[in-house]
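*Asks:* Build me a model from this:
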Amino acid sequence: MDHLVIKPASQAEEQQEQDEILVERAKAGDQEAFGELVRRHRAKVYGYARSYTQEAFLAEDIVQDALIRAFLHLGTLVDSRRFLPWLHRIVRNQAYTRLKKGPQTKEQVFSGLTRQPSELEATDWEDLDSILHRLGRNWSASVENNGNPEELLVRRELFETIKSLLHCLNPRERRIVESHFFDHLAPHEIAHLFEMTQANVYQVLSRSRKKLMQERIRVVVDQYVKTRKDAGIMKQAVLRKPEAMKQPTWITCGAALYGLVEFTERKLSLPAVIGLSGHAFRLTVVPKNIHIAGPTMFDFQSVLEEGLRNMGFVPRSVCQGQLDGTPGPNATFVNPTLLSSAAREKRQLPALLPQAIELIHSSLDKGCPVLAWDLFMPEFALIYGYEDASKLLHAGDNCNNDAKIPYEHLGRGLIEELFVLAIESTLPIDQRTMLANAIATALKHYRTQEGPSDRYVNGLAAYPVWKEAFEKGSVEPNGNAYTLAVVHDARNNASRFFAEVADAWTDESLDGVRPQLKEAAALYRTIAEDFNKLVQLFPFPSGGEPNEPATAQQAIQLLSVIESNEGLAVSLLEKIHAALTAN
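*Replies:* Model (predicted):
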């Protein structure tokens, strides 16, 4: 007689059977069953989302959106045994949508004021207008009484979230916003109801939207910190204070880059970092007045990331609001209150603040500080620690600033630009390649191939513009003095960099260019000495008398000599680069 052998079900099969039961219960309206499905699989789908993006914050957003969609469309799942693959597909679609759209989705004004989206239009969960219109369109007594229980729960939760955001509005703004989005009143009806003009209604709605967007960013940051707490990774991480904060250089981005590099295994001197990143060769001036912003008027993201790649590092950055080519206010002359914490609180929160905080956490958790712009003043600094509980950053620079800064102060400085940069990883690279990369970067700048603007001029083309400002007597003393101090320091570091490479770098393939490197070091030393004469003539911060005719002529003569020597330096760099890249 044959015996029937019953094999025990595997753990995976048993879980699939339990999932199938939970899915069927959830389809029937059992909210706890769906909650159990989420509890079982949330970690898996989060890991799946992280396979598409390394940003924890973005992955969390993708998962949240996917779960909402799964909740709303669970009834469309035909095969209940396929719940996890179905959920994975939703996550994948959400990831593709978010990554294609990118982090800097352009904000719109109230585009929906003149029309309501149709029932067939998809909701953009990143756009406040779209969310509000969906809620206002769907929230009614009939939906609450007759709607699908699962969809009703999600709608109610979203509705309550948006309603909580409305607390950032004053009573009048809130009543107008609620009248438009939740009571479906048109602007002309609201104008009649509140005894105001229709133009004023548009103004109130536009202003309210900005407030709501700001509040949403705060909520997202709070949720991000709460997620870290729930995951058991909410903590305090403070590195040692970077030695870069003690470096006496006017090139604050060079000091900050040095601070990043010093926490890696690739040990480089400050002149080497400034040289390899290309900042030893930079010159940018603002036509007519030589504004103080000149030395920092460059695309932070492309220039600083290129500098790190020259040294064999993989960079990662978050950038918003930079660079439109317009010089910002001179921090030397503004009312000191505009540089205060209170002033930062009044400025707009950058939309990419959560991504910036996530990058800071990621880098510091790996033991590397983060370069940041305008933490104390419009210069570069380093973030070397964080405290999640108090939402504070430990930061400092080489200008004697060292303090704790609230998370929400990032990107809210005088210039209102957000920029943070970190080293993601290190790649193998030899000395010859690093040097060739650096010289290529220098030559590109000298030839003004970075994207010239009518608001600033860089490289060799800056000298005629600079001399013209002296000829016309339109030089702003403080900005001119600062520009001279930075460029003098840069050329000093160029000289030291080439001397170090010629004398101390051990790569034997450099032997053929060592005489030329020593020649370059001597030539940049001469250039630096002439710039020093100008620095003595126009000391920072007072700036001397650049528009006094005799002094201006003296400056023009010195700049002409420097311009000629810079031309010789470019020719020499071209020869060195050709030798380094020859097969």
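*Asks:* alpha carbons only for contacts and neighbour counts from here, please
*Replies:* Noted.
*Asks:* For the one helix or strand residue 497 maps to, could you pull out the residues that count as buried?
*Replies:* With elements delineated by DSSP states H and E, residue 497 resides in helix 477-504, which encompasses its position. Judged by neighbour count (16 or more other C-alpha atoms under 10 Å), helix 477-504 contains these buried residues: 477-502.
*Asks:* Beyond it, next helix or strand please.
*Replies:* Along the chain past helix 477-504, the next helix or strand (assigned with DSSP H and E) turns out to be helix 514-537.
*Asks:* Might you calculate how far that next one sits from the centre of the chain?
*Replies:* Relative to its chain's centre, helix 514-537 lies at 36 Å (C-alpha atoms, centre = their mean, to the nearest Å).
*Asks:* elements contacting the helix or strand containing residue 95?
*Replies:* Using DSSP H and E, residue 95 falls within helix 83-101. Counting by 3 or more C-alpha pairs under 8 Å, 6 or more residues apart in numbering; DSSP states H and E, the packing neighbours recorded for helix 83-101 are helix 11-27, helix 31-50, helix 56-72.
*Asks:* packing partners for the helix or strand following it?
*Replies:* Counting by DSSP H and E, the next helix or strand C-terminal to helix 83-101 is helix 128-138. With contacts taken as 3+ C-alpha pairs under 8 Å, 6+ apart, helix 128-138 sits against helix 149-165, helix 171-181.
*Asks:* Buried ones in the helix or strand hosting residue 571, by neighbour count?
*Replies:* Secondary-structure element containing residue 571, defined by DSSP H and E: helix 549-581. Judged by neighbour count using 16+ other C-alpha under 10 Å, the buried positions of helix 549-581 are 552-553, 555-556, 558-559, 562-563, 565-566, 569-570, 572-574, 576-577, 580.
*Asks:* picking that back up, let's have the helices and strands packed on helix 83-101 in TSV, adding mean neighbour count and distance to residue 132.
*Replies:* As requested, the helices and strands packed on helix 83-101 are arranged in TSV below (neighbours: other C-alpha atoms under 10 Å; distance: least, C-alpha to C-alpha, whole Å):
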stretch	mean neighbour count	distance to residue 132
helix 11-27	16	27
helix 31-50	16	24
helix 56-72	20	16
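*Asks:* Mind checking what secondary structure the residue nearest the centre of the chain has?
*Replies:* What sits nearest the mean C-alpha location of the chain, by C-alpha atoms, centre = their mean, is residue 318, with 2.0 Å. Residue 318 falls in the strand class when you classify it by DSSP: H, G, I helix; E, B strand; the rest coil.
*Asks:* before we go on, could you also do this sequence so I can check it against the first one:
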Amino acid sequence: MERDGYGLNAAGTAAITERKEQIEHNDRLAERARLGDTEAFGELIERHRNRAKGWAERMTGDPHLADDIVQDALIRAFMHIGSLHDASRFLPWLHKIVRNQANMRLRRGGRFKREKPFAAFETRQADAGDVNWDDLDSILSHLTRSATNAAACKEDPAEHLLRKELYETIRSVLHCLNRKERAVFEAYFFKQLNPEEIAAMYQMTTGSIYTYIHRSRRKLKQEQIRVSLGLHPKKEGSLMVKRKLLELAEWPPEAASSFTFVDRIGHMLASLGDRRETSELMGLSGFAFRMQISDKTTYADGIYMFDWRNALSALMEAAGYDAAMLCGQLSDSPVPLLGAVERFPVVLPIEEAVIPFIRKSVDSGKPVLYFDTSAMRPYVHEWSLIYGYDDESKLVYLTDAMQPEGKTMSYEEIADNPVRFLAAASRREAAPSSRSETEKQRRKAALEAVRFAVSYARNSRAYCPMTSYLSYTSGLAAYDRWIEHLRRGPASPPNRYGLGQLAAVYAETKRYAAAFLRSVPFEGEAMRLVLLAAEAYEQAGEAIAAVGDIVPFVRTAEIVPPDTSEACAKHLEIAKTFEAAAIGYLEKSIALYGEELSP
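*Replies:* Presented below is the predicted three-dimensional model:
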């Protein structure tokens, strides 16, 4: 058998080479993650999640607790990846975070190393003869009475009052569990049986028991919030069960846009009997003329960086509607797109805070615009429409950009969305306008859209988040920022996924800009200049589309090679030239015809 100079055969040499390549790839991912590449961080986690769980399980001896520890550790790793100074030390750094989280959980659990068993609470056994020790409600009632009596006769009743409150809370929140969930919960948390023992008791798989425990934890957390707010515990049959599905208007592929904020609004209006061209909505809203690039790298988040509430209100007003909105962010979850939602209020992850809004809107025949942070690949998050709900199965029905047939989400998933944004539209009653008045309004709206296109193109900081480490470049300067990211070199390659989505979205918005400009009611030389601008936007869109052809919009953490980056940069230089020409034509058009069109 052939061996190399170190006494290794070919298979051994190949294994060492493969191992070395894996380490180098891991280090590259860690370095990109340290610089803020979320896709690289996601691939790192997929590679090392099982290893992290193994660390946590060896420390705790409890697979379920290990899952919780790893989840907490990964959130902290994501939030502090920038503090990792040496990318080659990612695994030791992650191991330290897991170890710290495990130690924290073990300290909280005392000698039991998880939730304290019910038997650990010392209580006076007064009047214990009438207690049914096989019935949890009976036990809790007895313990509450015991704590009350102890509080009355002890010199320091504070501790017993706290216990009384604990027992009452437990008794209240357990009503949210169904019979099987409650049985599994009692066996695990109160009787301290392990999942394998519970699985054998109920003739279920161990995996199913873990699912029940996880589901019970989430439901109890939400129910505890309800109790603390003074809401009545939910009891089976206490609410009238309803189910309603709206029939959405047909939305053909040629009407759809990859800029789903405006796309979903167009579909929502069409479902209310008001079908409008997507190009009209894109132009009047100004989104046909926007382009925004992160100052960090080619992330796709610049697409979403605008004032969601004001943008929706303005677009609805232009279309003759009022918008009712429900928005917020959860306090205990990593919030995506923080720069866009940082001004949203902190909200609670309970169904009562969001499901009534959906019921009311759907019952009145109005689909709900919804920001979905669990969109299907290749998307990470996108806008959708909720068009139905089912109280019995506790599901909502909604669209998904990648699934023509739509999908369902549970009430719990809707409430747990770290970004809460829902909106419904109501038609505004307007006095009938004469034909001349309608035409005047069209001219005015078109002039405002053209003026916006020019002012936005000249503004390199159209949107500035309060969060200091987030910044974006907009308008024509966004091209320069985009090209700069592509030409940084191998040491700081562009974000592959974001590059593909940016190209897909902005190639399309430029084409919508061209379509909108061709429809504006200008006349004479002003209209000729607008048509030249439309043609230039069309050419800009084609140049950006060429970038999308080179780097398609797919979910991947692959690195963009330098020659590919350079090819993309050259297409973007062409696109900038055409858009700059378009803005020049629009400025001349406004100068020629603007005064005549003004009211």
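*Asks:* care to give me the TM-score?
*Replies:* Counting by TM-score structural alignment, normalised by the length of structure 1, the TM-score of this superposition works out to 0.54. Behind it: 375 aligned residues with a C-alpha RMSD of 4.6 Å.
*Asks:* closest to residue 218 of structure 1 out of the helices and strands packed on helix 128-138 of structure 1?
*Replies:* Residue 218 of structure 1 lies closest to helix 149-165 among those, at 9.8 Å (C-alpha to C-alpha).
*Asks:* So residue 240 of structure 2: helix, strand or coil?
*Replies:* Three states are possible here, and by three-state DSSP the one that applies to residue 240 of structure 2 is coil.
*Asks:* how close does it get to residue 352 of structure 2?
*Replies:* 15 Å (C-alpha to C-alpha, to the nearest Å).
*Asks:* So the two - more neighbours on which side?
*Replies:* When neighbours are counted by other C-alpha atoms under 10 Å, residue 352 comes out ahead of the other of residue 240 of structure 2 and residue 352, with 14 against 7.
*Asks:* What does the more buried one correspond to in structure 1?
*Replies:* Across the two structures, residue 352 of structure 2 finds its equivalent in residue 354 of structure 1, going by TM-score structural alignment.
*Asks:* Residue 583 of structure 2 too?
*Replies:* In structure 1, residue 583 of structure 2 lines up with residue 570, judged by TM-score structural alignment.
*Asks:* From residue 245 of structure 1, how far out is its match?
*Replies:* In this structure, residue 570 of structure 1 and residue 245 of structure 1 are 32 Å apart, going by C-alpha to C-alpha.
*Asks:* ok, now residue 546 of structure 1?
*Replies:* When C-alpha to C-alpha is applied, the distance between residue 546 of structure 1 and residue 245 of structure 1 equals 32 Å.
*Asks:* Check residue 31 of structure 1 too.
*Replies:* Noted for residue 31 of structure 1: a distance of 55 Å to residue 245 of structure 1, by C-alpha to C-alpha.
*Asks:* now the strands: where do they sit in the stretch 151-300 of structure 2?
*Replies:* Assigned by DSSP state E, counting those that start in this stretch, the stretch 151-300 of structure 2 shows strands spanning 243-245, 292-294.
*Asks:* now the ones you listed in TSV, with mean neighbour count?
*Replies:* As requested, the strands of the stretch 151-300 of structure 2 are arranged in TSV below (neighbours: other C-alpha atoms under 10 Å):
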stretch	mean neighbour count
strand 243-245	16
strand 292-294	25
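*Asks:* Which one, of those strands, ends up nearest to residue 457 of structure 2?
*Replies:* When these are compared by C-alpha to C-alpha, strand 292-294 sits nearest residue 457 of structure 2, at 10.3 Å.
*Asks:* I'd like the distance from the closest one to the chain centre, please.
*Replies:* Between the centre of strand 292-294 of structure 2 and the centre of its host chain there is 19 Å, according to C-alpha atoms, centre = their mean.
*Asks:* what's that strand in contact with?
*Replies:* If you take C-alpha atoms under 8 Å, 6 or more residues apart in numbering as the criterion, strand 292-294 of structure 2 is touched by 299-303, 305, 470-475, 478, 481-482.
*Asks:* so where in structure 1 does stretch 284-295 of structure 2 end up aligned?
*Replies:* Under TM-score structural alignment, the counterpart of stretch 284-295 of structure 2 in structure 1 spans residues 276-287.
*Asks:* Please state the offset of that stretch from the chain centre?
*Replies:* For stretch 276-287 of structure 1, the distance from its own C-alpha centre to the chain's C-alpha centre is 22 Å (C-alpha atoms, centre = their mean).
*Asks:* can you give me the end-to-end distance of it?
*Replies:* The stretch stretch 276-287 of structure 1 measures 28 Å between its terminal residues, going by C-alpha to C-alpha.
*Asks:* wait, residue 94 of structure 1 sits on residue 65?
*Replies:* Yes - using C-alpha atoms under 8 Å, residue 94 of structure 1 is in contact with residue 65, at 7.2 Å.
*Asks:* rewinding a little: so where is the helix holding residue 95 of structure 1 in structure 2?
*Replies:* Using TM-score structural alignment, helix 83-101 of structure 1 pairs with nothing in structure 2.
*Asks:* got the contact list for that helix?
*Replies:* Contacts of helix 83-101 of structure 1 from elsewhere in the structure, counted by C-alpha under 8 Å, 6+ apart, are 19-20, 23, 41, 45, 48-49, 52, 62-63, 65-67, 69-70, 77.
*Asks:* Mind doing that once more with 7 Å?
*Replies:* With contacts defined as C-alpha atoms under 7 Å, 6 or more residues apart in numbering, helix 83-101 of structure 1 is touched by 45, 49, 52, 62-63, 66, 70.
*Asks:* Now do the SS call for the residue nearest to residue 583 of structure 2 when sequence neighbours are not counted.
*Replies:* Using C-alpha to C-alpha, 6 or more residues apart in numbering and skipping the chain neighbours, the partner closest in space to residue 583 of structure 2 is residue 454 (5.8 Å). With three-state DSSP as the basis, the three-state label of residue 454 of structure 2 is helix.
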